[in-house]
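Novice: make a model of this:
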Amino acid sequence: MNTSELSFTPPNETNNQANRPGRCATQQLSNFLSETTLFANLDAATISEVAAALVRRRYQARETIFYQGDPGTVLYMIYSGQVRIFVSGLDGAETSLVLLGQPGEIFGDFAVIDGLPRSASAVAMLDTVVFTLSREAFQRIVLRAPQVAINFMATLSQRLRYSTSQLDSLATLDISTRLAGKLLELAGSYGAPVQDGHRINMSINQSEIASLIGATRESTNKLLRVFRRQGILRLKGGQIIILDMAALRRAAQG
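Specialist: All right, here's what the predicted structure looks like:
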């Protein structure tokens, strides 16, 4: 889904201030929702009910959306921007769980199931707009439209499969292979063709890449330099440009 193709544009509300969609945006928002995985295959009346229950919030780049341990009362859905989900150890070290940036992706979803405190933290990687849906509203909509529960279970299943594959990667692959695989994943999700390759359109630093692959910043930095010398990628202005996708795929195969 490409939000640039949607005519709905969120107003310039105060940073992370709650704001309900206005009347002029109702149809555009309904169109957006009907294209998301969570609210696919719903009738117009149910989509309208969902739209009326949503609250829009805007976060600046690098602003925390919620902290691990915060009360969990709402589900979040990305409209635009990018979000990193991570957990913090007792020593303060961060382990990234997933990067999200596709319109319609959800996070903080455990809150609408059990209402327990947040099991992870979320931070906006870029200027980000999200919609929130309260636990009460979600449960009311599920009772009205069981298809939402089916869609929700499919989303959770996909997330669980992804987590399992990441655990398998950490257990069986060396750091170089994990880094190559993660760069391929990021290029597939956030890559854009440029003159000399594919640029990863994500605001992510080397420490955050390291936390995604279970490595230290130092080892990640060293491997990125190796990939650069091999002509696989180029680091420019804090961005990663993949120059040789075939070589990166070979590196990801170990």
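Novice: rest of the way, CA atoms for contacts and neighbours
Specialist: OK.
Novice: A strand includes Met202, no?
Specialist: No - under DSSP: H, G, I helix; E, B strand; the rest coil, Met202 sits outside any strand and is assigned coil.
Novice: thought it was touching Tyr190?
Specialist: Yes - judged on CA atoms under 8 Å, Met202 makes contact with Tyr190 at a distance of 6.7 Å.
Novice: more neighbours: which of the two?
Specialist: Legend: neighbour count by other CA atoms under 10 Å for Met202 and Tyr190, higher for Met202 (21 against 17).
Novice: now do the contacts for that one.
Specialist: 82, 125-126, 190, 239 (CA atoms under 8 Å, 6 or more residues apart in numbering).
Novice: chain neighbours aside, what residue packs nearest to Gln60?
Specialist: Using CA to CA, 6 or more residues apart in numbering and skipping residues adjacent in sequence, the residue nearest Gln60 is Asp127, 4.4 Å away.
Novice: and that neighbour, how far from Ile175?
Specialist: Separation of Asp127 from Ile175 (CA to CA, to the nearest Å): 31 Å.
Novice: to compare with the earlier structure, here is another sequence to fold:
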Amino acid sequence: MTQAPAAQSRNTLKGIAILASLPPDSVERIERRCAWKHYAPGEPILDYLDKSDDVFFIVLGEVRVTIYSTVGKAVSFREMGSGEIFGEFPAIDGGPRSASVEARTNCLIASMPASTFRELLETEPGLANALLPRLTKTIRALTTRVYEFSTLAVNNRVQAELLRLARFGPKDGKSARIVPAPTHVEIASRVSTHREAVTRELNRLSRIGIIERRGGTLLVTDVDRLADMVHDATGE
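Specialist: Predicted coordinates for the structure are as follows:
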């Protein structure tokens, strides 16, 4: 891990979604108050229950959000990509970290102390206005995950997770690519099951033509058909 000097041209927050409504000079002021670091794939960025309170901006790359049980079982919530932020909950309520975050790819991350972030919420109304819908979206997404864990069978949870990933992937007509293809273990951790159950369902979906494995890519051949399967299971 190396620290990148703020003077480098790539060290910009212009791609951060919640800052999009701010004038350029405001974004530049925020950039100057950030620390900038590179992370390699698999490198931890923050730990569950960590007492730090920094807020992080994903400038480049993707991260994985995970909680580990006392026996070491990983439960992955989601991946986040360039333009997103994480770590804002402790900055807002002063509580501990709710999850661990590690780099999924090579990342450039900007960070700032909670005190600075709270100051910006007061002095930059556009930032606060952008943060509120984001927090609401996060609550809705977590509510959906709790519903799926509580009511859906394992095969339906796998289908729902594939649909979620496909909707973020590159589209081509009715198909979508999930790149890189998640491992069976990664999917299992996201839907709270074991690798063998994921393998069985992926093999079944492959046999009926819903998915195809192409090298490092998982192709969902018909997103609408997969969505119909999830709808039949959830009623939504």
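Novice: can you give me the TM-score here?
Specialist: Scored against TM-score structural alignment, normalised by the length of the second structure, the superposed chains reach a TM-score of 0.87; 232 aligned residues with a CA RMSD of 2.3 Å.
Novice: picking that back up, counterpart of the residue nearest to Gln60 of the first structure over in the second structure?
Specialist: Alignment note: Asp127 of the first structure maps to Asn106 in the second structure; criterion TM-score structural alignment.
Novice: how close does its match sit to Ala153 of the second structure?
Specialist: From Asn106 of the second structure to Ala153 of the second structure the distance is 35 Å (CA to CA).
Novice: who's more crowded, Asp127 and Ile175 of the first structure?
Specialist: Remark: of Asp127 of the first structure and Ile175, Ile175 carries more neighbours, 20 against 16, as counted by other CA under 10 Å.
Novice: list the contacts of the more buried one.
Specialist: 213-215.
Novice: try Asp244 of the first structure
Specialist: By CA under 8 Å, 6+ apart, the neighbours of Asp244 of the first structure are 197, 231-233.
Novice: give me that answer again for 10 Å
Specialist: 196-198, 227, 230-234 (CA atoms under 10 Å, 6 or more residues apart in numbering).
Novice: which of those residues ranks first by neighbour count?
Specialist: Using other CA under 10 Å as the neighbour test, the contacts of Asp244 of the first structure are led by Leu233, with 25 neighbours.
Novice: that one -> the second structure?
Specialist: Mapped onto the second structure by TM-score structural alignment, Leu233 of the first structure lines up with Ile211.
Novice: okay, now Thr151 of the second structure: neighbour count?
Specialist: Counted with other CA under 10 Å, Thr151 of the second structure comes out at 12.
Novice: ditto for Leu90 of the first structure
Specialist: If we define neighbours as other CA under 10 Å, then Leu90 of the first structure has 6 of them.
Novice: swap in Leu22 of the second structure?
Specialist: Counted with other CA under 10 Å, the neighbours of Leu22 of the second structure add up to 16.
Novice: name the nearest residue to the equivalent of Arg29 of the second structure over in the first structure, ignoring sequence neighbours.
Specialist: Alignment note (TM-score structural alignment): Arg29 of the second structure maps to Glu49 of the first structure. Excluding the flanking residues, the one nearest Glu49 of the first structure by CA to CA, 6+ apart is Ile141, at 7.7 Å.
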